[in-house]
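Peer 1: Sequence first, predicted model second:
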Amino acid sequence: MTRTALIVGASRTLGLALATEYLRLGWDVIGTVRGADRTELHALAETSDGRLAVESVDITDPDQIAALRDRLADRELDLLFVNAGITRGNLPIAEVPTEMFTEVMVTNALSPLRVIESLRSLVTPDGTIGVMSSRQGSLAMNTNGGQDVYRASKSALNQLMRCYAARYADAAHTLLLINPGWVKTDLGGPGAMLTISESIPGVAATINAQSGQPGLHFLDYQGETVPW
């Protein structure tokens, strides 16, 4: 039986590459975009022989999340993966405007958990729920500082996933926080160590290798444990 992955935030860079990788692995994929504009994901869908469906959702809007849940009510997901991450500049925390702090925290921490709480019932009993985290969310690995708000948002995301795991401790879902590595994207910058093609196949392999292992795991794209 063909497995199905829902990748939330798949219009470009890491999310698009992850959708492409799961198609390559033979999965059916549902990928989401934020707005109505045509994206590379739409072009990919046109060459997918019907195995890629494109949905639209702004995950910062609870009503849009609920509408997505209603549209997918008859689908069964083997993987729900939320790819969300923005940064608004490398400012010391004292210089961060309240509006900027709120935007980053809502996008990177609150909204992914809203998606998971809303769509978790669509995931098969032994399926996987994952979120794109970052080594910058690790408290133990923060020895240099910088990127204060982005770091805080990813640490908050990790903490919220731990709360989620405790709340649903009796569920058999595999729960994953994935660090894709430092990747050359708009967010990672041109000086990053990895290309997307070096990171994302490892991300998918790590996700798939954890299938059937309940509980929460914080791992990198090579399957190594990331310290909290």
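Peer 2: In hand now; what should we look at? Numbers count the residues shown, from 1 in each chain.
Peer 1: make it CA atoms for all contacts and neighbour counts henceforth
Peer 2: Noted.
Peer 1: Is residue 131 located within a strand, as I assumed?
Peer 2: Yes: under DSSP: H, G, I helix; E, B strand; the rest coil, residue 131 sits within a strand.
Peer 1: Look at the nearest residue to it once chain neighbours are set aside and say how many residues are nearby.
Peer 2: Leaving aside its sequence neighbours, residue 131 sits nearest to residue 82 (Cα to Cα, 6 or more residues apart in numbering; 4.7 Å). Residue 82: 26 surrounding residues under other Cα atoms under 10 Å.
Peer 1: Residue 82 contacts residue 8, doesn't it?
Peer 2: Yes: Residue 82 lies in contact with residue 8 (Cα atoms under 8 Å); the separation is 4.7 Å.
Peer 1: show me what contacts the residue nearest to residue 131?
Peer 2: By Cα atoms under 8 Å, 6 or more residues apart in numbering, the residues touching residue 82 are 7, 8, 9, 112, 115, 130, 131, 132.
Peer 1: How about residue 110?
Peer 2: residue 157.
Peer 1: residue ranges of the helices in this structure, please?
Peer 2: Taking DSSP state H, the helices of the chain run over residues 13-24, 40-46, 62-71, 98-105, 111-119, 148-167, 196-209.
Peer 1: Looking at these, spot the one closest to residue 34.
Peer 2: Distance to residue 34, taken as Cα to Cα, is lowest for helix 62-71 among the helices of the chain, at 10.1 Å.
Peer 1: In addition, the following structure is provided for comparison:
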Amino acid sequence: MTNPERSALIVGASRGLGLGLTETFLRRGWRVTATRRGGAPGLERLATRGVRVETVDIDDDASVAALHGRLDCETFDLIFVVAGVLGESDRPLHTVPRAVHAQVLLTNAVSPILFAEAFSDRLLPGGTLAFMSSVLGSVGLNTEGGWENYRASKAALNTNARSFAARHAERSFGVLLLHPGWVATDMGGEGADLDVATSAAGLADVIEARAGRTDLAFLDYRGEALPW
């Protein structure tokens, strides 16, 4: 579906799924603002096609406040916080330094919610606030363990997003936790089931199909509900 009136803020679009989502919404006629933390040649190339490129570090309150100020006159139909880290997540929990655990939890589970609090005033009625979650964040589906600190951080993100939704019970926008599938990115690694374009298209389809809804949901890229 193409709707040139719609606008999106994609947070964490330097590469991988964030970049893929930026390209997908741009092709669908959305007006897109996309953020990076550092250098991002792929995103910078999209600037020549009309993407507004901004810089923000979601772990830095001053950086988030500065972005909010720079986007003072902007409102969005979609704010999608994609940014996240792995942080030695392939290692057992007890073998990873405490400082690494703290960083993974901060970036994956706390900073996205703080960003949402700062930018909730920029969402249009009927819009969508989306967070990049993972099926690994499902406590109910965790029967095999593995990827322990990453898994825990996404479960924490889901819990924090539910608390955000409860705290903003009278909100005029929907809240989505989205699982992109196992995607061939730097984070997803080799052997993944999906390419970026397929996952990004599926995520965009889900978001567009739920436009106007104000409920909370945990869905995969096909729109199927996942157990919390």
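Peer 2: Yep, that arrived. Predicted, not measured: the structure shown is a model, and the values here were computed from it.
Peer 1: TM-score for these two?
Peer 2: Remark: TM-score between the superposed chains equals 0.96 [TM-score structural alignment, normalised by the length of the first structure]; 224 aligned residues with a Cα RMSD of 1.0 Å.
Peer 1: and the helices of the first structure, which is most packed in?
Peer 2: Across the helices of the first structure, averaging neighbours per residue (mean count of other Cα atoms under 10 Å) puts helix 13-24 on top, at a mean of 22.
Peer 1: That one packs against which elements?
Peer 2: strand 4-8, strand 28-33, helix 40-46, helix 196-209 (3 or more Cα pairs under 8 Å, 6 or more residues apart in numbering; DSSP states H and E).
Peer 1: returning to that earlier point: which of the contacts of residue 82 of the first structure sits closest to residue 213 of the first structure?
Peer 2: So of the contacts of residue 82 of the first structure, ranked by how close each gets to residue 213 of the first structure (Cα to Cα), first place is residue 130, at 12.8 Å.
Peer 1: Centre-most residue in the second structure?
Peer 2: Note on the second structure: the residue nearest the mean C-alpha position is residue 82, at 2.5 Å, using Cα atoms, centre = their mean.
Peer 1: list the contacts for that one?
Peer 2: Applying Cα under 8 Å, 6+ apart, we find residue 82 of the second structure in contact with 10, 11, 12, 13, 17, 18, 131, 132.
Peer 1: Next, give me the two most distant ones among these.
Peer 2: Longest span within those, Cα to Cα: 13 and 131, 13.1 Å.
Peer 1: Other residues contacting stretch 194-207 of the second structure?
Peer 2: Contact with stretch 194-207 of the second structure is made by 16-17, 20-21, 24-25, 128, 178, 180-185, 220-223, as judged by Cα under 8 Å, 6+ apart.
Peer 1: Correction: the previous question concerned stretch 9-23 of the first structure.
Peer 2: Identification of contacts with stretch 9-23 of the first structure by Cα under 8 Å, 6+ apart yields 5, 7-8, 28-29, 31-34, 39-41, 44, 48, 51-52, 82-84, 185, 196-197, 200-201, 203-204.
Peer 1: In the second structure, what range does that stretch match?
Peer 2: Mapping stretch 9-23 of the first structure onto the second structure (TM-score structural alignment) gives residues 12-26.
Peer 1: any idea how far that stretch is from the chain center?
Peer 2: 10 Å (Cα atoms, centre = their mean, to the nearest Å).
Peer 1: same question, stretch 177-190 of the first structure
Peer 2: 12 Å.
Peer 1: And stretch 118-129 of the first structure, by the same measure?
Peer 2: Chain-centre distance of stretch 118-129 of the first structure: 14 Å, with Cα atoms, centre = their mean.
Peer 1: Ok, stretch 164-177 of the second structure next?
Peer 2: 15 Å.
Peer 1: And for stretch 159-168 of the first structure?
Peer 2: That offset, for stretch 159-168 of the first structure, works out to 16 Å (Cα atoms, centre = their mean).
Peer 1: Please apply the same query to stretch 31-46 of the second structure.
Peer 2: How far stretch 31-46 of the second structure lies from its chain's middle: 15 Å, per Cα atoms, centre = their mean.
Peer 1: What residue in the first structure is paired with residue 35 of the second structure?
Peer 2: Matched by TM-score structural alignment, residue 35 of the second structure corresponds to residue 32 in the first structure.
Peer 1: Do I have it right that its match meets residue 38?
Peer 2: No: when contacts are counted by Cα under 8 Å, residue 32 of the first structure is not listed as touching residue 38 (11.7 Å).
Peer 1: Between the two, which has more neighbouring residues?
Peer 2: residue 32 (27 against 10).
Peer 1: What separation do you get for the more buried one and residue 25 of the first structure?
Peer 2: 19 Å (Cα to Cα, to the nearest Å).
Peer 1: Could you report the neighbour count for residue 223 of the second structure?
Peer 2: Neighbours of residue 223 of the second structure (other Cα under 10 Å): 18.
Peer 1: what sits against it?
Peer 2: For residue 223 of the second structure, the contact set (Cα under 8 Å, 6+ apart) comprises 202, 203, 206.
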